[in-house]
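**Q** Pasting the sequence and the predicted coordinates here, then a few questions.
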Amino acid sequence: MDTQLATTIFESLASGVRLDVYRLLVKNAPDGLVAGEIAAQLGLPPTNLSFHLKAMTYSGLINVTSEGRYQRYRANLTLMRDLIAYLTAECCTGHPQQCFESDSTADCCDTKPIPSSTQADS
């Protein structure tokens, strides 16, 4: 994955509606949902949903197939995994497996507790 594709994907998800749609489709993978089911579950008007589905299909985040007069939408899970790999490829100095081990996260990432401004000095 390159930076341009990652940027296109993030731009496509930079909407609360689109993020909700994508998460719903991931939840319903691999079967996906038809547009009417998506609209009903998220309480969206069909015309509004159609606009968002078109943008997400264009970016490659979702795939659409015709089933008679219905359109079935599915999350592109391969692209999602590729995006996650792109984001984590350089994690922990090129050893991303370390970033996902619960015990090594502190070793990998220089994390320090954020001081609370509400605590009184003793």
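**A** Noted; the coordinates are in hand. Numbering: from 1, shown residues only.

**Q** For the rest of this, base every contact and every neighbour count on C-alpha atoms.
**A** Will do.

**Q** Contact partners for Ala35?
**A** Counting by C-alpha atoms under 8 Å, 6 or more residues apart in numbering, Ala35 touches 46, 49-50, 70-73.

**Q** Below is an additional structure, to be compared with the one above:
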Amino acid sequence: MDINNALEALDAISQSTRLDIFRLLIRAGESGLAAGEIAEAIDGRQNTTSTNLSILARSGLIGAERDGRNVIYRANHAVIRDLIAFLLEDCCGGQPEICAPLLQSLSCLNTTSGACCDA
């Protein structure tokens, strides 16, 4: 990931509704959600939700796949990993013990419950 990709991704989630959608899709996991389900979950209008989904998709943070009459949206975990790696690339100025708690919390998250695996 380069700085322009990172800026586009961060810009995409810098608006509260888009951040809500992004987090909703993270929680939905591999099954993803249809656009209508997303609009309903965030109590949003279809056209506004569609615009926000387009912005998130252009950033690469989410992807879309047609399933019959529905478009299913899913979080793009590879891009999310790349963004986090880019942000932490030069972490801690050569003192890995400073970043260890952060890296541990990222590595042990249980995506179903959001709780740490060893908790």
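**A** Now that the structure is in, tell me what you want to look at. Small disclaimer: the values here were computed from a predicted structure and weren't measured.

**Q** Now the TM-score, please.
**A** The TM-score (TM-score structural alignment, normalised by the length of the second structure) is 0.79; 102 aligned residues with a C-alpha RMSD of 1.6 Å.

**Q** quick one: which of the contacts of Ala35 of the first structure has the most company?
**A** Highest neighbour count within those, by other C-alpha atoms under 10 Å: Tyr73, with 25 neighbours.

**Q** Pretty sure that residue sits against Asn63.
**A** Yes. At 5.6 Å, Tyr73 of the first structure and Asn63 qualify as touching, with contact defined as C-alpha atoms under 8 Å.

**Q** Helices of the second structure, start to end?
**A** 3-12, 16-28, 35-41, 46-59, 77-88, 96-107 (DSSP state H).

**Q** The last one vs helix 77-88, what angle?
**A** On the basis of axes from the mean of the first three to the mean of the last three C-alpha atoms, to 10 degrees, helix 96-107 of the second structure is oriented at 160 degrees to helix 77-88.

**Q** gap between Ala89 of the first structure and Leu83 of the first structure?
**A** 10 Å (C-alpha to C-alpha, to the nearest Å).

**Q** These two: who's more crowded?
**A** Leu83 (18 against 14).

**Q** how much space between that one and Thr8 of the first structure?
**A** 11 Å.

**Q** again, but for Leu87 of the first structure
**A** 14 Å.

**Q** Gly43 of the first structure too?
**A** For Gly43 of the first structure relative to Thr8 of the first structure (C-alpha to C-alpha), the value is 26 Å.

**Q** Equivalent analysis for Thr88 of the first structure, please.
**A** Thr88 of the first structure is 18 Å from Thr8 of the first structure, by C-alpha to C-alpha.

**Q** same deal with Asn63 of the first structure?
**A** 16 Å.

**Q** cool, Ala89 of the first structure as well?
**A** 19 Å.

**Q** same thing with Gly32 of the first structure?
**A** With C-alpha to C-alpha as the criterion, Gly32 of the first structure and Thr8 of the first structure are 22 Å apart.

**Q** Who has more neighbours out of these two?
**A** Comparing Gly32 of the first structure with Thr8 by neighbour count (other C-alpha under 10 Å), the higher total belongs to Gly32, at 20 against 16.

**Q** wait, the more buried one sits on Tyr73?
**A** Yes. The criterion here is C-alpha under 8 Å, and Gly32 of the first structure meets it with Tyr73 at 5.4 Å.
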